[in-house]
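Enquirer: From the sequence below, what's the structure:
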Amino acid sequence: MINMNQNAAPRIPIRVMLLISLYVVLTLIAIWRATTYQAYDLLTLGVIPVFIGLIKRAAWTKVLLISYVGLQSLGLAAMTTTAVIAYQITPDDVKLVFQGYNIPLIPLWLLLLSVVVFQWWVGLSNVTRNYLVKK
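Expert: Prediction:
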């Protein structure tokens, strides 16, 4: 007898679903940035293969995800170091202005740090490994 309460498709873990949602947003931003500013760099367009791998549940996705988050971590560390050194030299000149809006650096840094830490947490978890292995 068939149990009608069982779902045919396996459920996607919550943290993987949140990671996929994050990568949907990052992919849209990457496509917008590439088309608007002609910015074709690894940090911008590197999100697209990771997103495709997460959707397809490909075995190579874990390696690509860890590599991409590592690259993001290096970029964040470089930008943080540069900002701290620049702030030591001329504190009044260290500001981020985007389309006329002054963006506060500490909340932006905390947001970026939390996004990178979240990606490390999900990328290194057994839940993600099991999601990518099982089909």
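Enquirer: Please make it C-alpha for all contacts and neighbour counts, starting now.
Expert: OK.
Enquirer: Count the residues that sit near K134.
Expert: 10 (other Cα atoms under 10 Å).
Enquirer: Please give the structure of this sequence too, so both can be compared:
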Amino acid sequence: MTNMNQNTDPNMPIRVMLLISLYVVVSVIAIWRASTFQAFDLITLGVIPALIGLVKRAPWTKVLLLSYAGLQTLGFAAITTTAMIAYQITPDDVKLVFQGYNIPLFPLWLLLLSLVVFQWWVGLSSATRDYLIEK
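Expert: Predicted coordinates for the structure are as follows:
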């Protein structure tokens, strides 16, 4: 008789692989940002423990993953609300310029929203839960 609490599928789900790939990219950017600009914050550096937990299949990873996605959701909502209020006051001043390039806000907003929704989808999926159950 097999134990239902054990992960019998050793393969990593595609959605978890995509999330790990995303977290590797964000971790590299976070480390670069921290070393270059001495900017340390929970939203960028918080990805490193989540990445380690996903790779090690640690039992605490699910809680950390959902907490990290929740923190990002709160930050995203705060920045979006602030930008909408600023746009109501002075629409000409609400723009994002990075190294001389004007970044359009609506596509950036859609990209960030899709990344946050993707993290929630992976974090709440049963495939991720099954993957994180230790063998």
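Enquirer: Can you pull the TM-score for these?
Expert: Once superposed, the chains reach a TM-score of 0.92 (TM-score structural alignment, normalised by the length of the first structure), with 127 aligned residues with a Cα RMSD of 1.0 Å.
Enquirer: mind listing the strands for the first structure?
Expert: For the first structure, the strands defined by DSSP state E cover 96-98, 101-103.
Enquirer: As JSON lines, the ones you listed with mean neighbour count and distance to R15 of the first structure would be great.
Expert: Below are the strands of the first structure laid out as JSON lines (neighbours: other Cα atoms under 10 Å; distance: least, Cα to Cα, whole Å):
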{"stretch": "strand 96-98", "mean neighbour count": "10", "distance to R15 of the first structure": "31"}
{"stretch": "strand 101-103", "mean neighbour count": "10", "distance to R15 of the first structure": "29"}
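Enquirer: So which of those is nearest T128 of the first structure?
Expert: Taking Cα to Cα, strand 101-103 is the member of those nearest to T128 of the first structure, at 33.8 Å.
Enquirer: mean per-residue distance, the closest one to the second structure?
Expert: For strand 101-103 of the first structure, the mean deviation from the second structure after alignment is 0.7 Å (mean Cα distance after the TM-score superposition for the first structure).
Enquirer: Now for the first structure: which helix has the highest residue count?
Expert: helix 61-89 (DSSP state H).
Enquirer: Going by neighbour count, which residues in that one are buried?
Expert: T61, K62, L64, L65, I66, Y68, V69, Q72, S73, L76, A83 (16 or more other Cα atoms under 10 Å).
Enquirer: Quick one: neighbours of the spatially closest residue to the fifth one that is not a sequence neighbour, just the number.
Expert: Counting by Cα to Cα, 6 or more residues apart in numbering, the nearest residue to I66 of the first structure once its immediate chain neighbours are dropped is G123, at 6.4 Å. As a burial measure, the neighbour count of G123 of the first structure was computed by other Cα under 10 Å and equals 22.
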